[in-house]
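# This is the structure alone, sequence omitted:
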């Protein structure tokens, strides 16, 4: 398959697969239990496969020093003031030391890389993700995680503009918001920013097999 690069050098970028979204016992901005179970299971299978193919797995995790880092975002302040908004807990989401910042059990391996300074939807903002990718010659990103319609979409659009090839396994992303927003985000991605396919299709790609 033509991904627009001379030779695919891929990494998996798992975004916010942490307890703050996916463990209902501690989550401050939770996805539904059904969504959490489904996305964790799909990512576990993909990550396990990627490691067998010598494809690096990178965990991008949101963590804030304090609420002031969150309050700097004007729109997020409005979400915190709306008691009916599913993102109303944004001002106390994943502060350093909270259990929400932990990667969901079963997803992290000692061989993986971690970028735990993510503070905005776009994983490239105020992190060393680009340095990590460029220093290891990565030109193709397999982007997974939550939420499809915010962090996934924002990171994918940025990655496209930075000239990475982008693949999104549709069953490895999901959202705490309405299913229609998940579908709309995937439509936006496949239209203008990257390739959307199932994780089974990703794992069958000959371009991603270890030499």
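Perfect, thanks for sending it. Model, not experiment: these values are computed from the prediction.
# hey, let's count contacts and neighbours off CA atoms from now on
Noted.
# part of a strand, is residue 120?
No. Counting by DSSP: H, G, I helix; E, B strand; the rest coil, residue 120 falls outside a strand, being coil.
# what comes into contact with the helix or strand hosting residue 14?
Residue 14 belongs to strand 10-15 when assigned by DSSP states H and E. With contact meaning C-alpha atoms under 8 Å, 6 or more residues apart in numbering, strand 10-15 is reached by 47, 50, 55-61, 123, 138-146, 151-152, 208.
# try 7 Å this time
With contacts defined as C-alpha atoms under 7 Å, 6 or more residues apart in numbering, strand 10-15 is touched by 55-61, 138-146.
# tell me the angle the longest helix along the chain makes with strand 10-15.
With secondary structure taken from DSSP state H, the chain has its longest helix at helix 33-52. Orientation check (axes from the mean of the first three to the mean of the last three C-alpha atoms, to 10 degrees): helix 33-52 against strand 10-15 gives 150 degrees.
# so what secondary structure elements neighbour the helix or strand following helix 33-52?
Where DSSP H and E defines the elements, the next helix or strand beyond helix 33-52 is strand 57-62. Applying 3 or more C-alpha pairs under 7 Å, 6 or more residues apart in numbering; DSSP states H and E, we find strand 57-62 packed against strand 10-15, strand 113-118.
# Identify whichever of these lies nearest to residue 96.
Across these, residue 96 has its closest neighbour in strand 113-118 (10.0 Å, C-alpha to C-alpha).
# Next up, a structure to set beside the first:
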């Protein structure tokens, strides 16, 4: 951490979107909420503010349901089984529900994602290379889904990663804790308070 260059560092915010977190969003309407997830924006914000002040990058990856004919979203079969409540307009590009929660805006770079990993069939790697980013501070949801998949894909691309252990969450405490333990074998870890203090 002592040689961390903030200008070459990005806070990668995975899927902290209105449709996931806001009571009026897709998951909120369906009663799919979690206090641990709801607490994330306030916890992550000091890290974002500290990194912005040091010239670093804020990158938001946003889960996306691409509208097809008639506006009906293209949904993978496994996701349709898990989340049958998803409907037309949810996670639609440009819509309010698709956006990064206001508490963490603005992001310097925004990447639409269609799968767990933010690197899968996206321009994320290209953007990070062009921006000169070498280190990713990773936060968001869910720990055992988008966060884990994205962090592992960053690792195989030789990007240095720091997982914010209390800056990500899952719908199960057990899943969160087990995933943090597993990821700590390939990534540095820090709490949000520790990371904000080090950046300051």
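Nice, I can see it. Because the structure is a prediction, the values reported are computed rather than measured.
# top of the contacts of strand 10-15 of the first structure by neighbour count?
Using other C-alpha atoms under 10 Å as the neighbour test, the contacts of strand 10-15 of the first structure are led by residue 144, with 29 neighbours.
# show me where the second structure has strands.
Here the second structure has its strands, by DSSP state E, at 9-14, 57-63, 109-113, 135-141, 160-169, 188-190.
# could you give me the residues in the first structure that the longest one aligns onto?
Following TM-score structural alignment, the aligned partner range for strand 160-169 of the second structure in the first structure is 165-174.
# what's the spacing between the matching stretch and its chain's center?
Offset of stretch 165-174 of the first structure from its chain centre (C-alpha atoms, centre = their mean, to the nearest Å): 9 Å.
# Endpoints of that stretch, how far apart?
By C-alpha to C-alpha, to the nearest Å, the extent of stretch 165-174 of the first structure from end to end equals 21 Å.
# contacting residues around that stretch?
For stretch 165-174 of the first structure, contacts defined as C-alpha under 7 Å, 6+ apart pick out 3-4, 35, 39, 42-43, 139-148, 156, 160, 182, 194-199, 202.
# Also stretch 182-198 of the first structure?
Here stretch 182-198 of the first structure has contacts from 148-149, 153, 156-157, 160, 165-171, 174-175, using C-alpha under 7 Å, 6+ apart.
# Between the residues you listed, which sits nearest residue 25 of the first structure?
Checking those against residue 25 of the first structure by C-alpha to C-alpha gives residue 175 as the nearest, at 17.6 Å.
# any idea how far the closest residue to that closest one other than its chain neighbours lies from residue 68 of the first structure?
Leaving aside its sequence neighbours, residue 175 of the first structure sits nearest to residue 147 (C-alpha to C-alpha, 6 or more residues apart in numbering; 4.3 Å). Using C-alpha to C-alpha, we find residue 147 of the first structure at a distance of 22 Å from residue 68 of the first structure.
# For these two, indicate the residue with more neighbours.
Remark: of residue 147 of the first structure and residue 68, residue 147 carries more neighbours, 24 against 10, as counted by other C-alpha under 10 Å.
# Show me what the more buried one aligns to in the second structure.
So, by TM-score structural alignment, residue 147 of the first structure is matched to residue 142.
# Contacts only, for its match.
By C-alpha under 7 Å, 6+ apart, the residues touching residue 142 of the second structure are 168, 169, 170.
# What number of residues are in the vicinity of the first one?
Residue crowding around residue 168 of the second structure was assessed by other C-alpha under 10 Å; the count is 29.
# Look up how far residue 17 of the second structure lies from the nearest residue to it once chain neighbours are set aside.
Nearest residue to residue 168 of the second structure, sequence neighbours excluded (C-alpha to C-alpha, 6+ apart): residue 140, at 4.6 Å. To residue 17 of the second structure, residue 140 of the second structure is 10 Å away according to C-alpha to C-alpha.
# Residue 127 of the second structure too?
20 Å.
# Of those two, which one has the most company?
Neighbour tally, residue 127 of the second structure and residue 17, criterion other C-alpha under 10 Å: the higher count belongs to residue 17, 26 against 15.
# Against residue 28 of the second structure, how distant is that one?
In terms of C-alpha to C-alpha, residue 17 of the second structure sits 11 Å off from residue 28 of the second structure.
# try residue 108 of the second structure
27 Å.
# Comparing the two, which shows the higher neighbour count?
Legend: neighbour count by other C-alpha under 10 Å for residue 108 of the second structure and residue 28, higher for residue 28 (16 against 12).
# Quick one: residues contacting the more buried one.
Listed by C-alpha under 7 Å, 6+ apart, the contact set of residue 28 of the second structure reads 20, 21, 22.
# could you dump these to JSON lines with neighbour count and distance to residue 86 of the second structure?
Formatted as JSON lines, these follow (neighbours: other C-alpha atoms under 10 Å; distance: C-alpha to C-alpha, whole Å):
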{"residue": "20", "neighbour count": "27", "distance to residue 86 of the second structure": "11"}
{"residue": "21", "neighbour count": "25", "distance to residue 86 of the second structure": "14"}
{"residue": "22", "neighbour count": "17", "distance to residue 86 of the second structure": "15"}
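# Format those residues as TSV; extra columns: distance to residue 103 of the second structure.
Shown next, in TSV, are the contacts of residue 28 of the second structure (distance: C-alpha to C-alpha, whole Å):
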residue	distance to residue 103 of the second structure
20	14
21	11
22	11
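# ok, back up a step: just curious, which of the contacts of residue 142 of the second structure is nearest to residue 103 of the second structure?
Of all the contacts of residue 142 of the second structure, residue 103 of the second structure sits closest to residue 168, with 15.6 Å by C-alpha to C-alpha.
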